[in-house]
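**Student:** dropping the sequence and predicted coords here.
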Amino acid sequence: MALVDADGHILALAVVPANVQDRDTRPALDDGKEKWPSLRLALLDGAFTAERCREWCNLHGMRHRVVDKDPHQKGFVVLERRWLVERTFGWLSHWGGLHRERAGRLDVATGRLACVASLLAANALNNPA
């Protein structure tokens, strides 16, 4: 689970076991939201339609919008702003942050992602768009 800004820069990451649904991990992003109080809009995918997701956004003073795919859609279609998080995951994968963690420990995986996120941030500072 990731909280990213409008450019796809990582603001917060949550590493959870595979048997936990994405929509149940939003409390893990509380610290990220507190560090970035200027965030006002959450764009969520269809997995976050639950009432508890709306409540989380309201608790943090954010509007939310669920970006759903068209029910009649056939084939691949780029959905509004959802590509942003996928691109961020692609960056993490490129830098080796999303490879299977052989130790099987969440703390090791979290540390690895934190290192990769730091590298991405340093790269963004060094190469401004």
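**Tutor:** Now that the structure is in, tell me what you want to look at. No experiment lies behind these values; they were computed from the predicted model shown. Numbering: from 1, shown residues only.

**Student:** drop to CA atoms for contacts and neighbour counts, all remaining ones
**Tutor:** Noted.

**Student:** what's the burial count for the residue nearest to T110 when sequence neighbours are not counted?
**Tutor:** Spatial nearest neighbour of T110, chain neighbours left out: V15 (5.9 Å); criterion: CA to CA, 6 or more residues apart in numbering. The local packing of V15 (other CA atoms under 10 Å) involves 16 other residues.

**Student:** swap in A114?
**Tutor:** Per other CA under 10 Å, the neighbour tally for A114 reads 16.

**Student:** and here's the other structure:
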Amino acid sequence: MTDTNGLLLAVAVSAANVGDRDAAVPLPRRLRTPHREITLVWAEGGYAGALVRRCGQKLGLALEVVKRQDIMEGFVVLPRRWVVERTFSWLMYSRCLARPLAHGRR
């Protein structure tokens, strides 16, 4: 999870065989504990359902799902989703975070 500037607030790392929706279950609580002032969270369409209800009922967080509409064609920038994508691009820009170093090279 990032703030509106793309700075990381909470992170979940899981095995590749764990789906995003399942891996996200503990993440809102990890966000809520140190950041009580946050009341609204945006998520992509894959997180709709039980996670939205759980955030509202147990944590007092409004989880708003930003969905791509069927009428959209090609690449369309969706509101709020670009912030997380930008954070990923910053991380990938630093190759040492994404790829192992070649033997003997820095």
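**Tutor:** Perfect, I can see it now. Only a predicted model underlies this, so the values are computations on that prediction, with no experimental measurement involved.

**Student:** mind checking how far the alignment partner in structure 2 of the residue nearest to T110 of structure 1 is from V77 of structure 2?
**Tutor:** Across the two structures, V15 of structure 1 finds its equivalent in V13 of structure 2, going by TM-score structural alignment. Taking CA to CA, to the nearest Å as the measure, V13 of structure 2 and V77 of structure 2 are separated by 26 Å.

**Student:** residue contacts, A23 of structure 2?
**Tutor:** Taking CA atoms under 8 Å, 6 or more residues apart in numbering as the contact definition, A23 of structure 2 lies against A12, V13, S14.

**Student:** out of those residues, which is nearest to M72 of structure 2?
**Tutor:** The closest of the contacts of A23 of structure 2 to M72 of structure 2 turns out to be A12 (CA to CA; 30.4 Å).

**Student:** who are the contact partners of the closest one?
**Tutor:** A12 of structure 2 sits next to A23, A24, L27 when contact means CA under 8 Å, 6+ apart.

**Student:** considering the residues you listed, which are maintained in structure 1?
**Tutor:** When these are mapped onto structure 1 and scored by both residues aligned by TM-score structural alignment, their matches' CA atoms under 8 Å, the shared contacts come out as A23, L27.

**Student:** give me the neighbour count for the closest residue to D7 of structure 1 other than its chain neighbours.
**Tutor:** Closest residue to D7 of structure 1 apart from its sequence neighbours, by CA to CA, 6+ apart: L84 at 7.3 Å. Close neighbours of L84 of structure 1, defined as other CA under 10 Å, add up to 17.

**Student:** quick check: buried residues in the helix or strand harbouring L84 of structure 1?
**Tutor:** Here L84 of structure 1 sits within helix 82-94, counting by DSSP states H and E. Within helix 82-94 of structure 1, the residues scored as buried using 16 or more other CA atoms under 10 Å are L84, V85, T88, F89, W91, L92.

**Student:** leaving out the residues flanking it, which one is nearest to the fifth one?
**Tutor:** Looking back up the chat, that one is W91 of structure 1. For W91 of structure 1, the nearest residue in space outside its immediate sequence neighbours is L120; the separation is 8.0 Å by CA to CA, 6+ apart.

**Student:** and the helix or strand hosting the one you found, which stretch of structure 2?
**Tutor:** With elements taken from DSSP H and E, the one containing L120 of structure 1 is helix 106-126. The counterpart of helix 106-126 of structure 1 in structure 2, counting by TM-score structural alignment, does not exist; no residue aligns.

**Student:** who are the packing partners of that helix?
**Tutor:** Judged by 3 or more CA pairs under 8 Å, 6 or more residues apart in numbering; DSSP states H and E, the packing partners of helix 106-126 of structure 1 are strand 10-13, helix 82-94.
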